[in-house]
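Participant: only geometry, no sequence info:
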């Protein structure tokens, strides 16, 4: 059984409370997702911050503009340290995404660790090699740029 890992780190020149407030608000997901993904949040939990057990549902257009339903659950939250979202229904056979936050001199280190697996056996492996891997990297590259524009470059990166 094979699965894939995507890990990304970004340094942001903001306080830990500012970073946490932004990333723990489900409504901000749309702002850090490329428009071509057709990301549309469907659920309205009435909460401005996430909590364990929260279900968030969306529509996404990951392949060729086909709209797909995606539902995730926020399974763990440790305030200003990390939170985990896991797919319950959607395009992946398995999706486990941990978002880590750590205060550092001059700002915050934000690290993402995603473990995922595609369905359809050998066809999923082929789709990953030809399309999905690059698309996921592109989504995280886009997010990096959006966050840099919103919060600024970390001093060592200027």
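Facilitator: Good, I have the coordinates. Predicted, not measured: the structure shown is a model, and the values here were computed from it.
Participant: From here on, just use CA atoms for contacts and neighbour counts.
Facilitator: OK.
Participant: Count the neighbours of residue 20 for me.
Facilitator: If you count neighbours by other Cα atoms under 10 Å, residue 20 ends up with 21.
Participant: And for residue 62?
Facilitator: The number of residues packed near residue 62 is 18, by other Cα under 10 Å.
Participant: Provide a list of residues in contact with residue 138.
Facilitator: Residue 138 makes contact with no residue, according to Cα atoms under 8 Å, 6 or more residues apart in numbering.
Participant: what residue of the chain is the furthest out?
Facilitator: residue 122 (25.5 Å; Cα atoms, centre = their mean).
Participant: My assumption is that that residue lies in a helix; please confirm.
Facilitator: Yes. According to DSSP: H, G, I helix; E, B strand; the rest coil, residue 122 belongs to a helix.
Participant: ok, it to residue 1 distance?
Facilitator: Distance, residue 122 to residue 1, using Cα to Cα, to the nearest Å: 11 Å.
Participant: ok, and here's another one to check against it:
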């Protein structure tokens, strides 16, 4: 697992990389089923898709959720798939939700031995500017890291 997070100009950037012992076709088929997001999100997040986004991801798709952003605090969240290049990458961006900005790139690269490196790049910004950052930035940053650390473990159980 390779995970790092940094902050510059009020924007957090998390980069997560994981090698999966599955083919590019298998990875793409799994990660472009919206319902599988629930399978790879830690239960502590109380994550639930609230609309019917369909069976496969596509550009322009809107997905609505509820998610526990902090202990005892749930939020509605709406994302749109803004970019979609089959078997290469897709991007989801927040349209409404707990962040001032959320931009999540999902990249898939086939290795020489037929496995897949999955790279997530998430850029997010806290609401309410510096005040939001001071009040909740560290907690939210740690929560996002927790989600991706948990995702690594869940994917390892699913595919290794």
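Facilitator: Thanks, I have it. Just so it is clear, the model here is predicted, and its values are computed rather than measured.
Participant: hang on, the earlier thing: now which residue in structure 2 aligns to the residue farthest from the centre of structure 1?
Facilitator: Matched to structure 2 by TM-score structural alignment, residue 122 of structure 1 sits across from residue 130.
Participant: mind checking the longest strand of structure 2?
Facilitator: With DSSP state E setting the assignment, residue counts place strand 73-85 as the longest strand in structure 2.
Participant: helix or strand right after it?
Facilitator: Counting by DSSP states H and E, the next helix or strand C-terminal to strand 73-85 of structure 2 is strand 89-96.
Participant: so the following helix or strand past that next one matches what in structure 1?
Facilitator: Where DSSP H and E defines the elements, the next helix or strand beyond strand 89-96 of structure 2 is strand 101-110. Mapping strand 101-110 of structure 2 onto structure 1 (TM-score structural alignment) gives residues 94-103.
Participant: so where is the longest helix along structure 1 in structure 2?
Facilitator: Taking DSSP state H as the criterion, structure 1 has its longest helix at helix 133-151. Mapped onto structure 2 using TM-score structural alignment, helix 133-151 of structure 1 spans residues 141-159.
Participant: The matching stretch: average distance to aligned residues in structure 1?
Facilitator: Mean deviation of stretch 141-159 of structure 2 relative to structure 1 after superposition (mean Cα distance after the TM-score superposition for structure 1): 0.5 Å.
Participant: residues in contact with the residue nearest the centre of structure 2?
Facilitator: Computing the C-alpha centroid of structure 2 and ranking residues by Cα atoms, centre = their mean puts residue 104 first, at 6.0 Å. Residue 104 of structure 2 sits next to 91-93, 120-123 when contact means Cα under 8 Å, 6+ apart.
Participant: which of the residues you listed does structure 1 keep?
Facilitator: On the basis of both residues aligned by TM-score structural alignment, their matches' Cα atoms under 8 Å, what survives of the contacts of residue 104 of structure 2 in structure 1 is 91-93, 120-123.
Participant: can you tell me what part of structure 1 the longest strand of structure 2 aligns to?
Facilitator: Alignment of strand 73-85 of structure 2 against structure 1: residues 66-78, by TM-score structural alignment.
Participant: Once aligned, what mean separation remains between the matching stretch and structure 2?
Facilitator: Looks like 0.6 Å for stretch 66-78 of structure 1 (mean Cα distance after the TM-score superposition for structure 1).
Participant: which residues does residue 83 of structure 1 contact?
Facilitator: By Cα under 8 Å, 6+ apart, the residues touching residue 83 of structure 1 are 74-77, 98-100.
Participant: Apply 7 Å and report the result again.
Facilitator: 76-77, 98-100 (Cα atoms under 7 Å, 6 or more residues apart in numbering).
Participant: Residue 101 of structure 2 and residue 70 of structure 2: what is the separation?
Facilitator: Taken as Cα to Cα, the span from residue 101 of structure 2 to residue 70 of structure 2 is 17 Å.
Participant: thinking again about what came up before, just give me the closest of the kept ones among the contacts of residue 104 of structure 2 to residue 21 of structure 2.
Facilitator: The closest of those to residue 21 of structure 2 turns out to be residue 120 (Cα to Cα; 17.0 Å).
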